[in-house]
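J.: Quick one, structure for this:
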Amino acid sequence: MTSHLRRGIVAASLSLAALLGVATSAAGGEFESYGDVSDDHRAVSLHVRETEGDARRNETIPAGERLFEYMRTVACREAAGMWVIGNPDGTCPAGIDAAGQAACEGDSIVLPMWRRERATPASPWGNWVQIDVGGCGADLLPELTAEDFRRLPIPAPVLTLQPDRGWVLVNKETVVMTDPTPATLTTNLLGYDIQVEATPTTFTYDFGDGTAPLVTTSPGHAWPDHDTAHVYGSPGTTSITLTTTWSGRYLIEGTTQWRDVDGTAQTTTTSTPFTIEERTSRLVAQLCSATPRPPDC
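T.: Alright, predicted model coming up:
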């Protein structure tokens, strides 16, 4: 049995078992990690994408100030059965076997990641510790999560009312509509430029009078072809709030495959307050458009 760990602290003497897909720490101690931790806290399987991200972020720190160093190379099995770090060129010393690699079906092979650390920039480096078991090239590509998607500045679509004159009539339809155009944004994850396409999928209108919101997949249309409207039953002052739900997909720099975001985002648009008025008609002696305005208008 395992429990999930994301950026947690593991403080244990971890056993090395590269072929079983677990990370190890010969020296023990504390380190930050992603992955699955065994119930006895003696093994942790780390994710290639996350350790690669840590290594990339570490490179932004001046070399003399770094407390960690990262390197991808093979895991080599000594005669005593211990797994140790291979040479920087990805080979093992003579007479020592390398761990088997994943079958990547034409994709590039990603060697295991190793890391060593020191307490301060003036301290000596500790031993190299394997923190992931490698994988395939696709494993290195970042994932745009739902949380990442929601943090993007998706522009809230414009809310249009008909009539739009500062007041509407009781018992008459107030038409609402919006712009369904997808939004294109860019972001950066783990050093990769990401193109994101956000598409509005659901529109929820709260008409501000206590009635149930209107939930629709239609962006609406102008009168007389409208399909999204509301009838107010009594006078007052209110505003309309549109909540738009967006789905997303993204394209990673250097790839051709669009990937769907596993989750949605929302934006909110609120109209300017307006009055709901009740008006009656009556006969008048003159045109109400006359100047000055007739007293019976």
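
J.: only C-alpha atoms for contact and neighbour calcs from this point on.
T.: Fine.

J.: which secondary structure elements does the helix or strand containing residue 267 contact?
T.: Secondary structure assigned from DSSP states H and E places residue 267 in strand 265-270. On a contact count with 3 or more CA pairs under 8 Å, 6 or more residues apart in numbering; DSSP states H and E, strand 265-270 meets helix 146-151, strand 241-252.

J.: one more to put side by side:
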Amino acid sequence: MTDSVTLHPALYVVATPIGHLDDISMRATRVLQGVNVCCAEDTRHSKRLLDHLNARPKLVSLHEHNERDRTGFILSLLRDDQSVALISDAGTPLISDPGYHLVKAVAEAGYTVHPIPGPSAVITALSVSGLPTDRWVFEGFLPAKTGARQKRLQTLARDTRTLVFYESSHRILDSLNDMKTVFGSERPITLARELTKTFETVLRGTLEEVVAQVESDSNQQKGEFVLVVGGTTDEPEDFGLDPRKLAETLGPLMPPKQAAAAMVELIGGRKKQWYELITGLDKGTP
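T.: Now for the predicted structure:
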């Protein structure tokens, strides 16, 4: 793509500000000023941004309830040599937002999909979290109900990577307390609230400390949240399992590939290594 506002027919996936309008990039501005059509989750919300940028594309709604139906229409626009932008209400599209089905369909139809990078609440929160960022995982929103939420957290409790979540104001305390229950009160967390907006706050500490701060200050329970949680630093438990004895136990109970996979889950190592051990037992290998 050139610096000209004349754009060739393609889908442009455009990141928009998560709060502060000055965070829009020059390239994103030119694209939104130059496309024929702009797909947005909430057209009324996005019109304010487009007016601020003096951009006048035709606005088309595209959200989780109509994305599949809209996809055919967007493909017809591309066939008619129209240029189309995809934006979300804030940040980078597709990150806990609609757009996956559209992007997939456009790419499979042979049209170009251009990424126009910019703000992302996930990356913004990670950058100021003070927690390790070399290995991390984004989990999006946790389940709404306590039981399902704690079950999801249990699957992440032994993960050594930094964990990143989105959360809303009406569930923030429940989610924090569930994290405290499952991860333990000493697990480090950074709570980033209303990033780049007027009332931006970043709280750092243990889950015990941050929960106490949020419980004692109702202002810290309002807005949009990104939770960055440190991964576990606990050493894996050693159950004293002897690989050969385990292979001798599992071998007769299930196929070799399945038994090897179970050994990986129980004691680590490589599946191929345990497969060879198990099949070797069948052949009388010492």
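
J.: Any idea what the TM-score comes out to?
T.: The TM-score (TM-score structural alignment, normalised by the length of the second structure) is 0.20; 101 aligned residues with a CA RMSD of 6.6 Å.

J.: circling back: looking at the helices and strands packed on strand 265-270 of the first structure, which one is packed in the most?
T.: Sort those by mean neighbour count, taking mean count of other CA atoms under 10 Å, and strand 241-252 sits at the top with a mean of 21.

J.: which is the next helix or strand following that strand?
T.: strand 258-260.

J.: what are the ranges of the strands in the stretch 1-150 of the second structure?
T.: Per DSSP state E, counting those that start in this stretch, the stretch 1-150 of the second structure carries strands over the ranges 11-14, 37-40, 58-61, 84-86, 113-116, 136-141.

J.: Show me what the second one is packed against.
T.: Looking back up the chat, that one is strand 37-40 of the second structure. Using 3+ CA pairs under 8 Å, 6+ apart: strand 37-40 of the second structure touches strand 58-61, strand 84-86.

J.: Out of these, which one sits most buried?
T.: By mean count of other CA under 10 Å, those have strand 84-86 as the most buried, with a mean of 27.

J.: who are the neighbours of that one, in terms of helices and strands?
T.: Counting by 3+ CA pairs under 8 Å, 6+ apart, strand 84-86 of the second structure packs on strand 11-14, strand 37-40, helix 67-79.

J.: now with 7 Å?
T.: For strand 84-86 of the second structure, the packing partners by 3 or more CA pairs under 7 Å, 6 or more residues apart in numbering; DSSP states H and E come out as strand 11-14, strand 37-40.

J.: Among those, which comes closest to residue 106 of the second structure?
T.: strand 11-14 (7.5 Å; CA to CA).

J.: which parts of the closest one are buried?
T.: Using 16 or more other CA atoms under 10 Å as the test for burial, strand 11-14 of the second structure gives 11-14.

J.: show me the contacts for residue 114 of the second structure.
T.: By CA atoms under 7 Å, 6 or more residues apart in numbering, residue 114 of the second structure lies in contact with 11-13.

J.: Can you tell me how far it is from residue 50 of the second structure?
T.: Distance of residue 114 of the second structure to residue 50 of the second structure, computed by CA to CA, to the nearest Å: 19 Å.

J.: closest to residue 75 of the second structure out of the helices and strands packed on strand 84-86 of the second structure?
T.: strand 11-14 (9.5 Å).

J.: Give me the helices and strands touching that closest one, please.
T.: Using 3+ CA pairs under 7 Å, 6+ apart, strand 11-14 of the second structure sits against strand 84-86, strand 113-116.

J.: one step back: pipe the buried residues of strand 11-14 of the second structure into TSV and attach distance to residue 277 of the second structure per row.
T.: Listed next are the buried residues of strand 11-14 of the second structure as TSV, based on distance: CA to CA, whole Å:
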residue	distance to residue 277 of the second structure
11	52
12	52
13	50
14	52
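
J.: Relative to residue 43 of the second structure, which of those is nearest.
T.: Of the buried residues of strand 11-14 of the second structure, the one sitting nearest to residue 43 of the second structure (CA to CA) turns out to be residue 14, at 15.0 Å.

J.: Tell me how far the closest residue to that closest one other than its chain neighbours lies from residue 26 of the second structure.
T.: Nearest residue to residue 14 of the second structure in three dimensions, chain neighbours excluded: residue 116, at 4.7 Å (CA to CA, 6 or more residues apart in numbering). Applying CA to CA, the value for residue 116 of the second structure to residue 26 of the second structure is 10 Å.
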